[in-house]
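Colleague: all I have is the shape, not the residue letters:
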């Protein structure tokens, strides 16, 4: 993707994200139909679905040769990442959206031949847009985010962590995760993977660790973190895959290996 093409797509994507956020805010106080997907805690609302359709319609109209992968299933059946692929989470943090009416985000990652070109994470209720274009740094609204510090110790670090993983020993080797919790300065749980990635990019959280995320949860955030010098891998240090679920460590590189050494991986 050349610079001119990237800028044009970025401009449209940014406008669509802001427009979608405004549409959500105008409907926040209306009755919302809530359904469940894979479990009682896996929620979806009509606004999730409407927002994804909003993006699908615009992308397909403006860029009919692009593919779209969306959480709610209105996009394409994708089995490769060749060409331009938009990966969309219309409302990341649906439980927060339903219960708190805040702390949720629109997440859009745009990839060309598997390379992250554009990342947008929009904290809808704060009207705060995290955004990045490959090679141009990451921004919070109009403020360019600084590179992550070169020196950082785990004992000085705040870790974004869903504590569910530390108690469910059917899924994860919890001893390693509990050791990580003890070593870190503190942990936080925000309920939105996209926002956790954004906070790592901003440097207000030093790492985010979780054991199972889908492509739409991470696509935009990976680009943001990379643009400030951060790193994103699976929990064992292996590269992530764009079309499958991944365990995730996204963090300041200074603490990456130390987190891996805690052996926080899914059981097989």
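Modeller: Now that the structure is in, tell me what you want to look at. The structure presented is a predicted model; accordingly, all values stated were derived computationally and were not measured.

Colleague: could you use CA atoms for every contact and neighbour count after this?
Modeller: Noted.

Colleague: which stretches of the stretch 1-150 of the chain form helices?
Modeller: 3-26, 46-62, 94-99 (DSSP state H, counting those that start in this stretch).

Colleague: just the stretch 151-268 of the chain next, same as before
Modeller: Secondary structure of the stretch 151-268 of the chain (DSSP H, counting those that start in this stretch): helices at 164-167, 174-183, 193-202, 215-227, 256-260.

Colleague: structure B:
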């Protein structure tokens, strides 16, 4: 938590001088600012002061992929929603996931503007500022508010994405595109949203948020219902009933296997994570909801 707050302080200070920030392009429409890098530095230094041997995998390049061999890795997005931040649209966050021996065990998504701290530990539940979270109790897609993120115009899987979006839009109450995947997932965990799907994300975009959803009683998978969402970046996360309908929408879109060709750059930078299913506590809650 102290690491997320350290990054959040950098973001709030940077927001006061948005117009003068140095900004570069990683690729078309993918921006990175000096605030991204400064936030990452603050987060990493806070972590390494307490855990100097732990492995680090962070969006803007801070890395210590091997660490001391302890098996613990921190997966960091220092500013999820950079474009929002630069435009003064205050929907952005710090996202930090913790992996131990290949299993995602903890996650924090911190929204410094609203002071919202979403936290989860595997098997212990998910919380917003100390209050336990539970996903919404929707009957299915017709009642659901779904969030997503648009691909870059040149993305090879953009046509497949829009086929899926069309099917989701036809079946749900409405669709939102806020522009920060970590917050979208946190909002699913909190019941503000009922589902989320997106293509070709990186692990730092979704690691913490995925655990939040699971620990709040939701379901997280890749687009075919498997467990490869962290290693391939194609994700569906929702309440149990809405998740089933999301997967049906993907099937109806008939996008085939082409979407699965994406390989996140993080796989070449020492990613140590596997994609486990729901924790025991989440499975138990889902079972109770189904029986009820």
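Modeller: Everything's here; your move. Given the structure is predicted, the values throughout are model-derived calculations rather than measurements.

Colleague: returning to what we had before: the helices of the stretch 1-150 of structure 1: which one's closest to residue 262 of structure 1?
Modeller: Distance to residue 262 of structure 1, taken as C-alpha to C-alpha, is lowest for helix 94-99 among the helices of the stretch 1-150 of structure 1, at 29.5 Å.

Colleague: now do the contacts for the counterpart of residue 71 of structure 2 in structure 1.
Modeller: If you follow residue 71 of structure 2 across to structure 1 using TM-score structural alignment, you land on residue 83. Applying C-alpha atoms under 8 Å, 6 or more residues apart in numbering to residue 83 of structure 1 gives the contacts 66-67, 111-113.

Colleague: make a PyMOL selection of the buried ones in the residues you listed.
Modeller: To isolate the buried members of those in PyMOL, using 16 or more other C-alpha atoms under 10 Å:
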select buried, resi 66+67+111+112
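
Colleague: which one of the contacts of residue 83 of structure 1 is nearest residue 254 of structure 1?
Modeller: Using C-alpha to C-alpha, residue 111 is the member of the contacts of residue 83 of structure 1 that lies nearest residue 254 of structure 1, at 26.7 Å.

Colleague: please flag which of the contacts of residue 83 of structure 1 sit within strands.
Modeller: Residues of these located in strands (DSSP state E): 67, 111-112.

Colleague: could those be laid out in JSON lines, adding distance to residue 202 of structure 1?
Modeller: Shown next, in JSON lines, are those (distance: C-alpha to C-alpha, whole Å):
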{"residue": "67", "distance to residue 202 of structure 1": "29"}
{"residue": "111", "distance to residue 202 of structure 1": "22"}
{"residue": "112", "distance to residue 202 of structure 1": "25"}
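
Colleague: from residue 98 of structure 2, how far off is the residue nearest in space to the middle of structure 2?
Modeller: When C-alpha atoms, centre = their mean is applied to structure 2, the residue found nearest the centroid is residue 206 (2.2 Å). Distance, residue 206 of structure 2 to residue 98 of structure 2, using C-alpha to C-alpha, to the nearest Å: 12 Å.

Colleague: same question for residue 227 of structure 2.
Modeller: Taken as C-alpha to C-alpha, the span from residue 227 of structure 2 to residue 98 of structure 2 is 18 Å.

Colleague: which one's more surrounded, these two?
Modeller: residue 98 (23 against 17; other C-alpha atoms under 10 Å).

Colleague: quick check: residue 187 of structure 2 touching residue 181?
Modeller: No. Here residue 187 of structure 2 does not reach residue 181: they are 9.7 Å apart, not a contact under C-alpha atoms under 8 Å.

Colleague: which one of those two has more residues nearby?
Modeller: Taking other C-alpha under 10 Å, residue 187 of structure 2 and residue 181 do not tie; residue 181 has more neighbours (26 against 22).

Colleague: what does that one align to in structure 1?
Modeller: Checking with TM-score structural alignment, residue 181 of structure 2 has residue 193 as its match.

Colleague: count of neighbours near the residue lying closest to its match once chain neighbours are set aside?
Modeller: Leaving aside its chain neighbours, residue 193 of structure 1 sits nearest to residue 217 (6.0 Å; criterion: C-alpha to C-alpha, 6 or more residues apart in numbering). By other C-alpha under 10 Å, 28 other residues sit near residue 217 of structure 1.

Colleague: what sits against whatever residue of structure 2 lines up with residue 217 of structure 1?
Modeller: Under the alignment by TM-score structural alignment, residue 217 of structure 1 pairs with residue 205 in structure 2. Residue 205 of structure 2 is in contact with 77, 80, 95, 181-182, counting by C-alpha under 8 Å, 6+ apart.

Colleague: if we use 10 Å, what do you get?
Modeller: Residue 205 of structure 2 is in contact with 59, 75-81, 94-97, 180-183, 185, 230, 233, counting by C-alpha atoms under 10 Å, 6 or more residues apart in numbering.

Colleague: one more: residue 76 of structure 2?
Modeller: 4, 40, 43-44, 56-60, 62-63, 94-98, 107-108, 203-208.

Colleague: now swap in residue 204 of structure 2 and tell me
Modeller: 57-59, 74-78, 80, 94-97, 181-182, 230, 233, 266.

Colleague: how close does it get to residue 44 of structure 2?
Modeller: With C-alpha to C-alpha as the criterion, residue 204 of structure 2 and residue 44 of structure 2 are 14 Å apart.

Colleague: identify the contacts common to those two.
Modeller: 57-58, 74, 76, 78.

Colleague: and these, which is closest to residue 14 of structure 2?
Modeller: Among these, and counting by C-alpha to C-alpha, the member closest to residue 14 of structure 2 is residue 78, at 12.6 Å.
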